[in-house]
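>>> generate a structure from the sequence data that follows.
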Amino acid sequence: MATETVAKPRTSLRVGIQKFGTFLSGMIMPNIGAFIAWGLITALFIEKGWIPVPALGGFGTNAAGDPNVGLVGPMITYLLPLLIAYTGGKMVYDVRGGVVGAIGTMGVIVGAGIPMFIGAMIMGPLGGWTMKKIDLLWEGKIRPGFEMLVNNFSAGIWGALLAMLGFYGISPLVQAFSTGAGNVVQFLVNNGLLPLTSIFIEPAKVLFLNNAINHGVLTPLGIQQSLEQGKSILFLLEANPGPGLGILLAYMFFGRGVAKASASGAAIIHALGGIHEIYFPYVLMRPMLILASIAGGMTGIATLAVTNSGLVAPAAPGSIIAVLAQTSRDSYVGVILAVVLATAVSFLVASVILKTTKHSDEGDLNAATSKMEAMKGKKSSVSSTLTGVGTAVLAGPIKNIVFACDAGMGSSAMGASVLRNKIKAAGFPDVKVTNAAIASLSDTYDVVITHQDLTERAQPVTASAMHFSVDNFMNSPRYDEIVELVKSSNTEEITTAEPAAAPAVTHGAHAAEPAAAVGPAAAPAAGAKGVLLAESVVLNGTATDRDGAIDEAGKLLLDRGAVDISYVHAMHEREESVSTYMGSFLAIPHGTNAAKDHIMHSAVSIVRYPQGIDWNGKQVKFVVGVAGINNEHLHILSSIAKIFTNKAQVAQLEEAGTVEEVLDLFGKVNA
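Have a look, this model is predicted:
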């Protein structure tokens, strides 16, 4: 009981920190481009810049003898805080909240007379939240025709009041806070204590949200310091790629298994791409490596402090390229040295840990990546680089797998049936394997499987899922990988019963039945037209190429009255975009998703080519034309899938002398 009582508050605190940190960084990150633009203008055109230009840098006087305003001052004083405020207000209450938040922030800016990033991060969300509450007071009570009048004046009046509140009330408080925070930083610098911040920053990066630390806290303070001193060390407290790079280099030399093999690719992404979360799973595999990260971080900060080096603006992402682009003109030696020394120290400490501790990295990388994402409360966009299996890594057991194709009724149904058999045979009958059209996908699946030519279309709408690309739906080697992934992710839920002795491809007929969205594998309802009839089976096709075979299979559907001629045209269109070759001498041409309106009733045609025909470089002996409504065709596709994953049954089909033998092999699907 004591353990449970203690654990719950910790979880709540972690989640609360994550949400708060995400919100803070969410105001900064969309505007990083503006920060970089300001940093480049500052580095180039100020009086001590690379190309001093008085009119742009804001120094000297113009032709009338008045001081040049330049771009640097107005951008840092007005543009950046207002962008942050607008973004924060919009996060709370869309564009209306963003506008009111920006108006309120203007009062803080004018009242303080200094860049008000902290003030913007307060007034932006406050303006959006209060405007939202005010609108609720008269929601549904405004007479028709007066909505625009009320909305515009309420936003204007409340925005003006917030600007005055910011001018008289908020700006003095924020100015005092900024001054105090700056004094704390300066105290740490003057007393040589700033490197100690790595003790908190490095573990927090791995355990919570690195962007929250960098962009939510350090960037606003760094901008203020940069304005006063021309550069800031704060921009590199978290963004220095050295500590993580040292750990990945150590894995390249002294790691084992998957971790060692993937470390080199991860190091490139980390150092050049600036995506630091790529190294977090490597630390989680060996928690002691956090000491290497801390040591590297402290070394880098100490080097920056000793050489009085810094950046003029945030380096985002934390790539060595971005770091050098934002380095102050007098700090290149110090910044480069800070990165190199941080890498070296981190590498040495990590190497000692890896060499002196007994541990097998083989198979742990997936688990560590999942652990990282579970702690962060979000999926990673780069973790597939570590695991090699998709665009995201699961933070829990796999329960929902979908095969997606253009129309969702042919190749995807076949692939789903094959994989469903394999997963059931492995002892996981509760794992749902369905098929769908790409157009109907939603981000609710654990695993998405597509033909390699369709993966890019499926990824944007299923960003949270792991993606597998295949070029052979019948016997792709990726299926075994997925089965192993299901096993590892469902370890605690594996039943004690032994898996069926028979292999997946010869498992009982029920194992091949589609589930859930695919529909039950029952025969068509009473009164429905037969899906596969003897008249739709041809044992000796006459076509000699792919297009002719599609026409031949399509004509059988057309003769049945199952489709109109437009559907046959759509079968060719589908083939031009993505091949319907399935493997095992089988192709299943079918129409596009847009052609479903041209299907009158479900039907399947089968044409055999004993000598085989060329299908985009693959030999095909069986062409199965498919037209389906409401999943009525899935029963026959399930039977086809089961047969074509069994070499003996494929051989029987090749030797069949009558149409009845073919129908018997498919289990008399119309019974």
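>>> only C-alpha atoms for contact and neighbour calcs from this point on.
Will do.
>>> quick one: list the elements packing against the longest strand seen in the chain.
As assigned by DSSP state E, the longest strand anywhere in the chain is strand 603-615. Here strand 603-615 is seen to pack against strand 537-538, helix 546-559, strand 618-627 when contacts are counted using 3 or more CA pairs under 8 Å, 6 or more residues apart in numbering; DSSP states H and E.
>>> try 6 Å
With contacts defined as 3 or more CA pairs under 6 Å, 6 or more residues apart in numbering; DSSP states H and E, the packing partners of strand 603-615 are strand 537-538, strand 618-627.
>>> these: which one's closest to K432?
Closest approach to K432 among those (CA to CA): strand 618-627, 23.6 Å.
>>> so what touches the closest one?
Outside of strand 618-627, the residues that reach it under the criterion CA atoms under 6 Å, 6 or more residues apart in numbering are 553, 585-590, 602-610, 612-613.
>>> select only the buried ones of those residues in PyMOL?
Here is the PyMOL command that picks out the buried ones among those, judged by 16 or more other CA atoms under 10 Å:
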select buried, resi 553+585+586+587+588+589+590+602+603+604+605+606+607+608+609+612+613
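>>> one more, so I can put them side by side:
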Amino acid sequence: MSTLEQSAPAPKKTGGVKQATQKFGRFLSAMVMPNIGAFIAWGFLTALFIEAGYLPNEDLASLVDPMIKYLLPLLIAYSGGKAIHDHRGGVLGAIAAMGVIVGADIPMFIGAMIMGPLAGYVIKQFDKYIGSKTPSGFEMLVNNFSAGIIGMLLAIAGFYGVGPVVSAFTDLLASGVDAILGWGLLPLASIFIEPAKILFLNNAINHGILSPIGIQQAGEFGKSIMFLLEANPGPGLGLLLAYSIFGKGSIKGSAPGAAIIHFFGGIHEVYFPYVLMKPIMFVSVIVSGMAGVFTFSLLDAGLIAAASPGSIIALMLMSPKGGYIPVIAGVLVAAVVSFLLSSLFLRRSAATDEDLDKAKEAVSDLKNSSKGISTNETAGTADLSNKAHINKIIFACDAGMGSSAMGATSFRKKVKNAGLPIEVTNTAIENIPLDADLVVTQQNLTPRAKAKAPNAVHVSIDNFVNNPIYDKLIEELKAKAEQPDTSPVPEYAQEDVTESLDKTFPEDAVNTKNNGETDGSGVLRKENIVLQLPSVSKEDAIRRAGESLVSAGYVQPHYVDAMIEREGVATTYIGNGVAIPHGVGEAKKEIKTSGIVIHQYPEGVEFEGGTAYLVIGIAGAGREHLQILTKIAEAIEDESTVTRLARVTDPDELYNTFGV
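So this is what the prediction gives:
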């Protein structure tokens, strides 16, 4: 089932422990997965250059300890804070995490997972409270000093309060793991881990428990068995091989391909339907998982860092020097046990094609229901004619590394074969770019994608691999490329941006090129460019722009009310992420001299007609401002320019783009 959608009713939410656990797991994954490359880099440095490594080098080995104690926790804390409150939250998260890092003698990953999101939440609430209360012209001062003061307080709290508590908790967990290993009970963990994978609860277990303990053990001993518990591809491989031999019909035909994707690609979820179509197969993956863990424990197997994705290739790359055979043995034992048990179950009662179809639906239902989305809900549909141009297509998933990458690769080939000049790439939901024209996500992730890219066309699918919607999309894209642009959008959005500006100021619409140049050097001043403002209502954004015009000496205070009244008559959003609030008519009497102020809102302000990332307050008394307005119009015709300017942190970039 797949739908094209641009707007749909909000999905119903349902409660439950499973939903809460998976939501928690997704959040932990969002902190860890973007930084997997850094973990792998640390793992390679450890494997190669420590005293027991392949190429011992004392100088390069000195990188290992600072990376695990400082760099990796700081990256996690930054990602956690950023997930709550964008870059500002990430910076506060990193500052706060330094408190727990310095206050502990062990790698403080759990502490970073606490302090990062906590700091992001605190600064988000502060910004929400302070909002438009900040006097115009003092925004940068307030933003910088509030971040510094709050960050300092959180770092102190982490050092004296959170750090010691997390250290004690980590030591307790480590002691528990050591005890379980000593008693030979670690294989029992598979009773929880294997079903949790199929129920999509593995992120909470993996990133919340196994990885932090594994990283600590790897720092002390050079490897950890914790990295193998969830990543072992053996149980799934044995199951799929059994279906390849003893399955029937299309089940037998599809299993070999799934086995290759699972074992070499590390995409474990491809074998979930084969378990769900015969619930007795839970016994197979649990018992084989236990056999694999027992072998790992017996042979002292371990990895130097997390293997992501969980493919045999990743396992080999993360194996320590001399540690390949124990790892391979554990995977092989798990695969053999899984194959034997699965073959026995299949020979007693073969599955049918109908069972496989139902199982695939069950996997989709598990994803949706665990996130509070009913599978009976259908989203509103729309065709691509609602978008003027399709230049960039984004495939997005939670982490942006696994299933979305496969989908993007598959669709990119189709786009290339169709001869379409369209960029196709993949990313995490949280990193969907502002200039995305079309976003493809799994159905349960579409609401989150819409929040990140409200102006894009959204395509909801149930899976990324071999989806029939791809061919339909290609046909629609080809048809669109062959037709003139006839987008059914509002009149103000159909107009050329320059024409919109002229119609906005009819009494000042003068062709400056034909009537000589006008000196606009004093109309836009650097001090009137304000960056990194938190998202507010359009009324507050207009009022802030008006107050800036007043503070700059361009207008009288009553002009601010006229700007808000003007917005009630017709929107001043002119497209491409830009709004130009201003007063007209009698409000002209309130203007002292022509002037322009520019306010940047990286998270956007909702205007009628679209989201504005640049709010440009304008006071136009004569012709002085027209030269800058012309330059602004020319610049924002290119949507990518606005996308870039919405994120810059140096006011000179805006001034050099718009100034004269």
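>>> quick revisit: what's the most buried one of the helices and strands packed on strand 603-615 of structure 1?
Sort these by mean neighbour count, taking mean count of other CA atoms under 10 Å, and strand 618-627 sits at the top with a mean of 24.
>>> distance from the chain centre to that one, please.
On the basis of CA atoms, centre = their mean, to the nearest Å, strand 618-627 of structure 1 is displaced by 36 Å from the centre of the chain it belongs to.
>>> ok and that strand relative to helix 546-559, angle-wise?
20 degrees (axes from the mean of the first three to the mean of the last three CA atoms, to 10 degrees).
>>> alignment lookup: K355 of structure 1 to structure 2.
With TM-score structural alignment as the criterion, the equivalent of K355 of structure 1 in structure 2 is R347.
>>> so how far is S369 of structure 2 from that match?
In this structure, R347 of structure 2 and S369 of structure 2 are 33 Å apart, going by CA to CA, to the nearest Å.
>>> residue range for the longest strand of structure 1 in structure 2?
Following TM-score structural alignment, strand 603-615 of structure 1 has no partner segment in structure 2.
>>> taking strand 618-627 as reference, get the angle to that strand.
Going by the same axes, to 10 degrees, strand 603-615 of structure 1 makes 160 degrees with strand 618-627.
>>> state the helix or strand in which V440 of structure 2 lies.
strand 438-442 (DSSP states H and E).
>>> that strand packs against which elements?
In terms of contacts (3+ CA pairs under 6 Å, 6+ apart), strand 438-442 of structure 2 is packed against strand 392-397, strand 457-461.
>>> run the chain-centre distance for whichever helix in structure 1 runs longest.
With secondary structure taken from DSSP state H, structure 1 has its longest helix at helix 80-112. When distances are taken as CA atoms, centre = their mean, helix 80-112 of structure 1 is centred 29 Å away from the chain's centroid.
>>> which part of structure 2 lines up with the helix or strand that that helix is followed by?
With elements assigned by DSSP H and E, the helix or strand that comes after helix 80-112 of structure 1 is helix 117-137. The counterpart of helix 117-137 of structure 1 in structure 2, using TM-score structural alignment, spans residues 109-129.
>>> just give me the neighbour total for the closest residue in space to the match of K355 of structure 1 that isn't next to it in sequence.
In this structure, R347 of structure 2 finds its nearest non-sequential neighbour in F246, 6.8 Å apart by CA to CA, 6 or more residues apart in numbering. Neighbour count of F246 of structure 2, defined by other CA atoms under 10 Å: 18.
>>> for the counterpart of F246 of structure 2 in structure 1, give its distance to S262 of structure 1.
Using TM-score structural alignment as the criterion, F246 of structure 2 maps onto F254 of structure 1. Noted for F254 of structure 1: a distance of 13 Å to S262 of structure 1, by CA to CA.
>>> checking V32 of structure 2 next. Helix, strand or coil?
Secondary structure for V32 of structure 2, judged by DSSP: H, G, I helix; E, B strand; the rest coil, is helix.
>>> show me where the stretch 401-550 of structure 1 has strands.
Secondary structure of the stretch 401-550 of structure 1, counting by DSSP state E, counting those that start in this stretch: strands at 432-437, 447-451, 466-470, 537-538.
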